[in-house]
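A.B. asks: okay, predicted coordinates and the sequence, questions at the end:
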Amino acid sequence: MPPASAVPVAMRPAGAIAALCVALVLAACSTVPPVERLPGAPESNTPALPASDAGNEVAIYALSLIDTGYRFGGKNPSAGLDCSGMVSYIFGQAANYRISGSAADIARKGRQIDASQLRAGDLVFFNTMNKPFSHVGIYLGDGRFVHAPSTNGRVHITRMDNPYFSKRFEMARSYFN
């Protein structure tokens, strides 16, 4: 048997495992993750667009309001926010974009987009009260959105594939290019 120094590293058991790990890491880094598709959303062959600067600002500002208290009809953080009040407040502060009304009113504005094309700052709408577009949240990316639900009592992040919300998802709208 040849001395250990004469056997190539890849042939040694520990070296083979290390080489395999490095190869897997490099392969993972070189692949593009698949476009996220929400349950029930139609398949789309259109690649996702990068987030806009305004959309990123909206998403970042939304994160700053995590744990803000809920208040029905609330339109500012000091008094509490409901879902549409949160969206209106954040869009005004972060993007200087005036948007107002109920979640259903907001759903009539903007540009409807395929759920597979969601970008940070886009709005996601849900039927949570047995009426269309009764809840709205701000999409963050990575399958998550920020919203102000009455049941939790605080602004927080929820996954789009959450069993409750995935069944109630209705539409996505974009307000940015």
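C.D. replies: Now that the structure is in, tell me what you want to look at.
A.B. asks: hey, let's count contacts and neighbours off CA atoms from now on
C.D. replies: OK.
A.B. asks: what helices or strands is the longest helix along the chain leaning on?
C.D. replies: In the chain, with assignment by DSSP state H, the single longest helix is helix 13-30. On a contact count with 3 or more Cα pairs under 8 Å, 6 or more residues apart in numbering; DSSP states H and E, helix 13-30 meets no helix or strand.
A.B. asks: buried ones in the helix or strand following that helix, by neighbour count?
C.D. replies: Next in sequence after helix 13-30, counting helices and strands by DSSP states H and E, comes helix 53-64. Within helix 53-64, the residues scored as buried using 16 or more other Cα atoms under 10 Å are 54-63.
A.B. asks: and here's the other structure:
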Amino acid sequence: MFGHLGSDDSPHFPSQTLVMSDVVLTAMGYLGRPYAYGSSTMQGGFDCSGFVLSLYQRTLGYTLPRTAAEQARATEAIDRSELKPGDLVFFNTLRRKFSHVGVYIGDGRFIHSPRAGASIRVENMNVRYWRSRFNGARRVITPELAQTVAAASV
């Protein structure tokens, strides 16, 4: 993934945008996987936070906490206007803050594992249901990602 290009000796690091593009691309590979409460495995299926946990472990080797509320606390709050692909989006679906989580993929859309009897799918955040339950956006900043982005901006 990291390497040298051309004849200069400076390393070339992937940008945060490229890293998050990998997250989104990997997320799309989960489409159609079944919802399973309390699960975070390809074999058993995923609940919303299990999907996000599995996605970030698989793509970046980074382990987020298990529940949506814990994931919200462990990530950096951003304004909705700052959303970029790979950011986490949170919703109040159970009459409590941060009870549902998905991954923003761009153009007002997110991918998530919605509920029992459904499977991982892409939805529009701007439809009334999701817009009225939107609870905030968060950015995953892993130590490695922060170091990579800092090195790329030098």
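C.D. replies: Nice, thanks for sending it over. All values reported here derive from a predicted model rather than from experimental measurement.
A.B. asks: about what we covered before: just flag the most distant two among the buried residues of helix 53-64 of the first structure.
C.D. replies: Taking Cα to Cα as the measure, the buried residues of helix 53-64 of the first structure span a maximum distance of 14.4 Å, between Ala54 and Leu63.
A.B. asks: onto which residues of the second structure does the longest helix of the first structure map?
C.D. replies: Using TM-score structural alignment, helix 13-30 of the first structure corresponds to no residues of the second structure.
A.B. asks: equivalent range in the first structure for stretch 46-55 of the second structure?
C.D. replies: The alignment of stretch 46-55 of the second structure onto the first structure (TM-score structural alignment) spans residues 81-90.
A.B. asks: just how off-centre is that stretch within its chain?
C.D. replies: Remark: stretch 81-90 of the first structure is offset 17 Å from the chain centroid, using Cα atoms, centre = their mean, to the nearest Å.
A.B. asks: can you tell me what sits against it?
C.D. replies: 58, 61-62, 68-76, 98-103, 106, 135-138, 147-150, 155 (Cα atoms under 8 Å, 6 or more residues apart in numbering).
A.B. asks: swap in stretch 64-71 of the second structure?
C.D. replies: Contact with stretch 64-71 of the second structure is made by 48-50, 52-53, 56-57, 74, 90, 97-101, as judged by Cα under 8 Å, 6+ apart.
A.B. asks: sorry, back to before: restricted to buried residues, select the contacts of stretch 81-90 of the first structure in PyMOL.
C.D. replies: Written as a PyMOL command, the selection of buried residues from the contacts of stretch 81-90 of the first structure, which uses 16+ other Cα under 10 Å, is:
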select buried, resi 58+61+62+68+69+70+71+73+74+75+76+99+100+102+103+106+135+136+137+138+147+148+149+155
